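>>> I'd like to go over a predicted model; first the sequence, then the structure.
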Amino acid sequence: MGLYKKWCKSTKEKDKRKHYWTYVERDGGRDEICDVLAETIRSHYDRLERIAEDVNRLGYKVASEILRAAMPQTVKGRSGDLGEILATEFVEEEVGLRVPVRRLRYKDGRNMAMRGDDFIGAGYDNKGEKLWLLKGEAKSNKVLGKATVTSARNVLNRDNGRCTPDSLLFVANRLLESNDPDDNELGRSLRDEVGVKSLHADRIDHMLFTVSGNGPHPSLKEDLDAAGTNRDHYAVNIHVQDHQNFIATIYMKAEDLGDD
């Protein structure tokens, strides 16, 4: 069972190509996924095998310091990063597309937001032939409001609704550096798409992913209702009532590798 199924109860509404999904924490769900989520957070900043090597060579305390150096230390930085982490895991678990590159491993400043699309899902159609993309914006707020939703929609609509070329090329090049032939094949497809722009809108889905303390603001549904019908649209909210305390607690756990 995946992270979200253990953690949350969901309500899913669908109207043609529009998906409105809301999630609230189950009783005891947070405790059940706490260790898994902490490890997941670590994996978005570095490979777990590399962290394990640090532990073996230097011990838990020093390895924790190395990991902490990659993680944001500001409230805003942690909130933004956690939004992207949860969105990435969500796409792979609930939508079934890959988010093939963990962007946060490539940040040039741990408290700085990365430029470009927040997350890109990629895969192929049911026949395994045609490339399929998902362009996503992730927002993590103590209080979600209309201004945030409108800003995210404006970003999704940029570049005629396509993934930005620099974001797509970044993902493509990381995949082409892999030793996995499947990664190389997907990377080649993405790199080609940067040049030929052959994908129609109906194969570039959009997702507005939100995590908030106040739950889904009415503007999230209103924004979805106003969206076009030429692609799949996902509007998602994860309601975490003690939003900021949750972030502080889970990052503290993620940074602590233990002492035994």
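Yes, it's here. Residues are numbered from 1 along each chain as shown.
>>> CA only for contacts and neighbour counts going forward, please
Fine.
>>> and residue 80, that one's in a helix?
Yes. Counting by DSSP: H, G, I helix; E, B strand; the rest coil, residue 80 is part of a helix.
>>> here comes the other one, which I'd like you to weigh against the first:
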Amino acid sequence: MYERWCKSAKVKAARKHYWTYVEKDGGRDEICDDLAETIRAHYEPLERIAEDVSRLGYKIASEILRTAMPQTSKGRSGDLGEILATELVEEEVGLRVPVRRLRYKDGRNMAMRGDDFIGAGYDKKGKKLWLLKGEAKSNKVLSKATVTSARKVLDRDNGRCTPDSLLFVANRLLESNEHRDNELGRSLRDEVGIKSLQIDRIDHMLFTMSGNGPHASLRENLAAAGTNQDQYVVNLHVEDHQDFIAAMYKEAEDLGDY
């Protein structure tokens, strides 16, 4: 999706990655339908939505879906930042974000506690567990204070994924019917107790989406970050930030002839 949607610039120095994305001319139109479906899938499994349509028709199915989605601009902004960060990890980093945690919110307009997103997988040999701890920020105007706050969250718990967040992901995977999910879930649950994972296999990502583009503090923040793990600092510049979010949620809520 990102390749079709945006122009990117990527700078790497040792284990530090600075990525910026700007929408291509016509890029938004190119991915609009796919992004709307992606947003839906972060709140409800697509097969469940299809079943609602089959049983109840498009209008009522749309209402059920709308009930799961935030209705405040702040809630939508935060959720969409998390959704787009998740998709970027899977498309560009190569780790899975195996649990769509927005499906488990206890209030549609409330932010969930814990790490915003956790990427998980194994090393190139497929043996050693590898994690990514992520923090997502979505602001019309990105500021240094927001960037500094996000870094503090990444650094807490000695830079490790918070145990409650990791256990949440592990337990959801162990509930799956897929063997691959169960194996990963077991590895994550073991890690909560044993804490054997070296910090050089716990990457960090600070993902930002903003209307004012990459703030200078992003580069400064990356420069000050540690070097014993991969550090990703990302900015997605969407000039009409607020209008974009409102339009995408309207598109996602309208199932049409889905």
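Thanks, I have the structure now. What you see is a predicted model, and the numbers here were worked out from it, not measured in a lab.
>>> Could I get the TM-score for this pair?
The TM-score (TM-score structural alignment, normalised by the length of structure 2) is 0.99; 258 aligned residues with a CA RMSD of 0.7 Å.
>>> Mind jotting down where the strands sit in structure 1?
8-15, 18-25, 119-124, 131-141, 204-212, 233-239 (DSSP state E).
>>> ranking those by burial, who's on top?
strand 204-212 (a mean of 25; mean count of other CA atoms under 10 Å).
>>> how big's the offset between that strand and structure 2?
Its aligned residues in structure 2 lie a mean 0.3 Å from strand 204-212 of structure 1 after superposition (mean CA distance after the TM-score superposition for structure 1).
>>> need the strands of structure 1 in JSON lines with distance to residue 70 of structure 1, can you?
Output for the strands of structure 1, formatted as JSON lines (distance: least, CA to CA, whole Å):
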{"stretch": "strand 8-15", "distance to residue 70 of structure 1": "29"}
{"stretch": "strand 18-25", "distance to residue 70 of structure 1": "28"}
{"stretch": "strand 119-124", "distance to residue 70 of structure 1": "19"}
{"stretch": "strand 131-141", "distance to residue 70 of structure 1": "20"}
{"stretch": "strand 204-212", "distance to residue 70 of structure 1": "23"}
{"stretch": "strand 233-239", "distance to residue 70 of structure 1": "25"}
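>>> Of all the ones you listed, which one comes closest to residue 220 of structure 1?
Comparison of those against residue 220 of structure 1 by CA to CA identifies strand 233-239 as nearest, at 6.8 Å.
>>> hang on, the earlier thing: mind checking the strands of structure 1 for the one nearest to residue 251 of structure 1?
strand 131-141 (14.6 Å).
>>> so the closest one corresponds to what in structure 2?
Strand 131-141 of structure 1 corresponds to residues 129-139 in structure 2, going by TM-score structural alignment.
>>> do the same with stretch 159-176 of structure 1
Taking TM-score structural alignment, stretch 159-176 of structure 1 hits residues 157-174 over in structure 2.
>>> any residues touching that stretch, and which ones?
With contact meaning CA atoms under 8 Å, 6 or more residues apart in numbering, stretch 157-174 of structure 2 is reached by 98-99, 114-115, 118, 132-133, 154, 181-189, 192, 199, 202.
>>> So which of those residues are in helices?
154, 181-189, 192 (DSSP state H).
>>> Specify which member of those residues is nearest to residue 64 of structure 2.
The nearest member of those to residue 64 of structure 2, counting by CA to CA, is residue 181 at 27.8 Å.
>>> and that closest one, how many residues sit next to it?
18 (other CA atoms under 10 Å).
>>> cool, and residue 169 of structure 1?
Around residue 169 of structure 1 there are 20 residues (other CA under 10 Å).
>>> swap in the one 4 residues further on?
One way to gauge burial is a neighbour count; for residue 173 of structure 1, by other CA under 10 Å, it gives 16.
>>> From the ones in helices among the contacts of stretch 157-174 of structure 2, pick the one nearest residue 32 of structure 2.
residue 181 (29.8 Å).
>>> circling back: got a PyMOL select line for the buried ones in the contacts of stretch 157-174 of structure 2?
Entered in PyMOL, the line below selects the buried ones among those, by 16 or more other CA atoms under 10 Å:
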select buried, resi 98+99+115+118+132+133+154+181+182+184+185+186+187+188+189+192+202
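>>> Distance-wise, check residue 173 of structure 1 relative to residue 9 of structure 1.
Distance of residue 173 of structure 1 to residue 9 of structure 1, given as CA to CA, to the nearest Å: 37 Å.
>>> can you tell me which residue in structure 2 aligns to residue 210 of structure 1?
Using TM-score structural alignment, residue 210 of structure 1 pairs with residue 208 in structure 2.
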